[in-house]
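Trainee: Provided below for reference: sequence and predicted model.
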Amino acid sequence: MRGAAKKAASEELERRSQYLSSLVQRTKIMGDNAAAAADHDKKEEEMNVKVRAADMSPALQKHAFRCARETLTSMPKLESKRLALALKKARPCPSMPSFPLQEFDSTYGPAWHCIVGTSFGSYVTHSLGGFLYFSIDKVYILLFRTAVEPVDR
């Protein structure tokens, strides 16, 4: 029985690895496509945003870019943990502190995760349509969502 379970787990891991590889490849192809490059928002170019891999709607991507840029510009130096928290949870808008920006957990539901840094490795499982890996200048940001199942009490 253990051998069958190991084989099933190994096959699942391989399937997910192939999916992520194809996702990265599709993102690279889309990034190389001149027509797709023409559709990029000027604001993204000004922010020096580069999408590295994505399985997320363009509207959610722009939301992440805006939040990340606003938070970065409000910091005198990079604070990775603070930026990750800002993307995951609601926080005050830097230009209007009394107006909270609703970020990913509060806007799109729970179980968003964010990793920020200048150098890191990762291998994650995400919900369909909930993965974005991008950079702004030399800061890399991985934002992804996982499924949450309620605990029966």
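Mentor: Looks like it arrived, so ask away. Residues are numbered from 1 along each chain as shown.

Trainee: For the rest of this, base every contact and every neighbour count on C-alpha atoms.
Mentor: Fine.

Trainee: Let me know the secondary structure of Val116.
Mentor: The three-state label given to Val116 by DSSP: H, G, I helix; E, B strand; the rest coil is strand.

Trainee: Distance of it relative to Lys81?
Mentor: 7 Å (C-alpha to C-alpha, to the nearest Å).

Trainee: try Leu23
Mentor: 27 Å.

Trainee: on that earlier part again, for Val116 and Lys81, indicate the residue with more neighbours.
Mentor: Val116 (23 against 12; other C-alpha atoms under 10 Å).

Trainee: Can you name the residues that contact the more buried one?
Mentor: By C-alpha atoms under 8 Å, 6 or more residues apart in numbering, the contact set of Val116 is 80-81, 83-84, 139-142.

Trainee: putting a second one here so we can go through both:
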Amino acid sequence: MREKKSAMDAASDELERRSRHLSSLIQRTKLKSEEEEKEKGKEEEEEEEVKEEGDPQEQRNVKVRAADMSLAMQRKAFRCAREVMKEMTKLDSKKLALALKKEFDSSYGPAWHCIVGTSFGSYVTHSLGGFLYFSIDKVYVLLFRTAVEPLRH
């Protein structure tokens, strides 16, 4: 009788575990669907082009591809990227990435990272409010911040 009860308890525990797992999957699916809807709305808004004022020869088309960053910080990134690119006769991805990183490190604190190029893949983890992926003409820029924690000895 004891063995039968023990088997029933094990089966009940397993059923409960599976039920919790399914519930968490359903919850994640709901959250993901809501996030996708929000993201879709954001993408539609962000697809609007922002053009630099001034000489039409120097206009650069900016498109936000994805962002988790304040508009003021985004504008600062666009402005900095435009200024650096204006000085270049040929694209220097490293120089542009370094300029953006330094600007954001000095303005908003350490641990900013920047990737610049015409073709690259990435998958990054960023701090809340510290992510921007945009393009200027055919140059793509990924700017993001990570958390920095002090070393413990």
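Mentor: Alright, I've got the coordinates. These figures come from a predicted structure and were not determined experimentally.

Trainee: So which bit of the first structure is stretch 3-12 of the second structure matched to?
Mentor: Alignment note (TM-score structural alignment): stretch 3-12 of the second structure is unmatched in the first structure.

Trainee: Name the residues of that stretch that are buried.
Mentor: Residues of stretch 3-12 of the second structure include none that count as buried (16 or more other C-alpha atoms under 10 Å).

Trainee: What's the local residue count around Leu132 of the second structure?
Mentor: Leu132 of the second structure has 22 nearby residues by other C-alpha under 10 Å.

Trainee: In what element of secondary structure is it found?
Mentor: When elements are assigned from DSSP states H and E, Leu132 of the second structure belongs to strand 131-136.

Trainee: Just give me the mean distance for that strand relative to the first structure.
Mentor: For strand 131-136 of the second structure, the mean deviation from the first structure after alignment is 0.3 Å (mean C-alpha distance after the TM-score superposition for the first structure).

Trainee: which bit of the first structure covers that strand?
Mentor: Per the alignment by TM-score structural alignment, strand 131-136 of the second structure matches residues 131-136 in the first structure.

Trainee: if I look at Pro124 of the second structure, how far off is Leu132 of the second structure?
Mentor: You called it Pro, but residue 124 of the second structure is Val. Taking C-alpha to C-alpha, one finds Val124 of the second structure at 11 Å from Leu132 of the second structure.

Trainee: Looking at the second structure, which helix is longest?
Mentor: Criterion DSSP state H: the longest helix present in the second structure is helix 2-46.

Trainee: got the angle for that one vs strand 131-136?
Mentor: Here helix 2-46 of the second structure runs at an angle of 40 degrees relative to strand 131-136 (axes from the mean of the first three to the mean of the last three C-alpha atoms, to 10 degrees).

Trainee: what's helix 2-46 of the second structure packed up against?
Mentor: strand 61-68 (3 or more C-alpha pairs under 8 Å, 6 or more residues apart in numbering; DSSP states H and E).

Trainee: And the helix or strand following the strand it packs on, what's buried?
Mentor: Downstream of strand 61-68 of the second structure, the next assigned helix or strand under DSSP H and E is helix 71-87. Buried positions in helix 71-87 of the second structure, judged by neighbour count with 16+ other C-alpha under 10 Å: 73-74, 76-78, 80-82, 84-85.

Trainee: Good, wrapping up.
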